[in-house]
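A.B. asks: here is my input; please provide its structure:
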Amino acid sequence: MNLLIMGLPGAGKGTQAAKIVEKFDVVHISTGDMFRAAMANQTEMGLLAKSYIDKGDLVPDEVTNGIVKERLAQEDIKEKGFLLDGYPRTIEQAHALDEALKNLGITLEGVINIEIDPAKLVERLSGRIIHRETGETFHKVFNPPAEGYDEKDYYQREDDKPESVKRRLEVNIAQGQPIIDHYRAAGLVHDIEGDQDIEVVFADIEKVLSKLQ
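C.D. replies: Just a heads-up that it's a prediction; the model follows:
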């Protein structure tokens, strides 16, 4: 099976990806892992990516696309199939992926799209607080400190503040929607309700993937 997994930050994509890989024995390809492996193995694209990263520059799309193509051409993908996680991030990358898969003779069979109301994700992502003295992390709703805790003893990172979280989600929605539309037009998207217990979400994914097998 050759799959993509998509969803906004905080939707539980990483958790579900790990479960899919374990249950269906496909190769998990995440962008970060790919970059690290390409640089460690000193592949042509890995060395090119390193030259940008070392200068503190953003890695251009053509290099990212090249690293993905290099990875998809490897033997384990032919044997097991893949679950691509964290790519494509833009519609241009989606078109590049289409082209790479076509050139490699690989068919994309499904896109798992984990959906959660963005307002709920703001609550989920902006609830993180950190204890000033110990650095221990808590969540105001899901994992609060002891009852009656003093808020002055805790702080929030800038990234975790509601305004920052909303902005991050808005950017992700703007970038992600054209990609979802692109794959939906190809009949590949399977929407999964993400605001459920982790095991229930996975059971829904399992039903979809069992039909694709």
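A.B. asks: use CA for all of it now, contacts and neighbours both
C.D. replies: OK.
A.B. asks: just checking, Val122 touches Lys166?
C.D. replies: Yes. Under the criterion of Cα atoms under 8 Å, Val122 makes contact with Lys166 at 6.4 Å.
A.B. asks: neighbour-wise, which of those two wins?
C.D. replies: Val122 (22 against 19; other Cα atoms under 10 Å).
A.B. asks: show me the contacts for that one.
C.D. replies: Taking Cα atoms under 8 Å, 6 or more residues apart in numbering, we find Val122 in contact with Pro162, Val165, Lys166.
A.B. asks: sequence B follows; please return its structure for comparison with A:
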Amino acid sequence: MINIVLFGPPGAGKGTQADVLKEKYNLVHISTGDVFRYNIKNKTELGKKAKSFIDQGALVPDEVTINMLSAEVDKSIDTAKGYIFDGFPRTEAQADALQQLMDEKGTQVNAMIALEVDDEVLVKRLLERGKTSGRADDADESVIRNRIKVYYNETAILKEYYKKQDKYFGVDGVGSIEEITQRLSQVIDKL
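C.D. replies: Okay, the predicted model is just below:
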């Protein structure tokens, strides 16, 4: 089983690459954003809990997020060849919780693969996406720059977490979709 944490700043192309890689390697793509939206929309118990925090402008506690991810993994654990985690973990505590979850499922995180993209390229990509996505946070350059800053200040620390385990791989995230997929595949094929 291959389990990958796909990582990178907003606009790096994680969602695009996750869609390609899940088909190529027959992996299950678990996007925490999608999992949150599904649980909230369907008013599951976990969705109601998450919504109560979101409505207050608070972060959803790790325990709620992990429980959602665990339920998502359980849906396909018997048939999956592995998972791509997109948008999680974001902190060391979450990384520890993900490892514990994987241990409980009899597997492990094999690699964190980070798409590395220059900030100015990210801003340009997100502004372009904002023209068609309808997402307000993709249409305002100052909001975009703040999202990138938050990523570096709060989330990029996981690079060191996975480096200590020899599981961190940085990949150039600039080029065509196919070129980037090829670079990612070179890492995955060695796992």
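A.B. asks: tm score of chain vs chain?
C.D. replies: Put the two chains on top of each other and the TM-score (TM-score structural alignment, normalised by the length of the second structure) is 0.83; 186 aligned residues with a Cα RMSD of 2.6 Å.
A.B. asks: which among the contacts of Val122 of the first structure gets closest to Asp33 of the first structure?
C.D. replies: Val165 (24.8 Å; Cα to Cα).
A.B. asks: gap between the counterpart of that closest one in the second structure and Val73 of the second structure?
C.D. replies: Matched to the second structure by TM-score structural alignment, Val165 of the first structure sits across from Ile144. From Ile144 of the second structure across to Val73 of the second structure, the span is 31 Å (Cα to Cα, to the nearest Å).
A.B. asks: and the strand or helix carrying Tyr83 of the second structure, what does it pack against?
C.D. replies: Assessed by DSSP states H and E, Tyr83 of the second structure sits inside strand 82-86. The contact analysis (3 or more Cα pairs under 8 Å, 6 or more residues apart in numbering; DSSP states H and E) places strand 82-86 of the second structure against strand 2-7, helix 14-25, strand 28-31.
A.B. asks: ok, and the contacts of Val122 of the first structure in the second structure?
C.D. replies: Retained in the second structure by both residues aligned by TM-score structural alignment, their matches' Cα atoms under 8 Å are the following of the contacts of Val122 of the first structure: Pro162, Val165, Lys166.
A.B. asks: run a quick neighbour tally on the first one.
C.D. replies: Other residues lying near Pro162 of the first structure total 16 when counted by other Cα under 10 Å.
A.B. asks: let me see the contact set for the closest residue to it other than its chain neighbours.
C.D. replies: Among residues not flanking Pro162 of the first structure along the chain, Ser126 sits closest, at 5.2 Å (Cα to Cα, 6 or more residues apart in numbering). By Cα under 8 Å, 6+ apart, Ser126 of the first structure lies in contact with Asp160, Lys161, Pro162, Val165.
A.B. asks: so the second one versus Thr137 of the first structure, what's the distance?
C.D. replies: Read that as Lys161 of the first structure. With distances taken as Cα to Cα, Lys161 of the first structure is found 14 Å from Thr137 of the first structure.
A.B. asks: please enumerate the helices of the first structure.
C.D. replies: Along the first structure, counting by DSSP state H, helices occupy 13-24, 31-40, 44-54, 61-72, 75-80, 91-104, 118-126, 162-185, 198-212.
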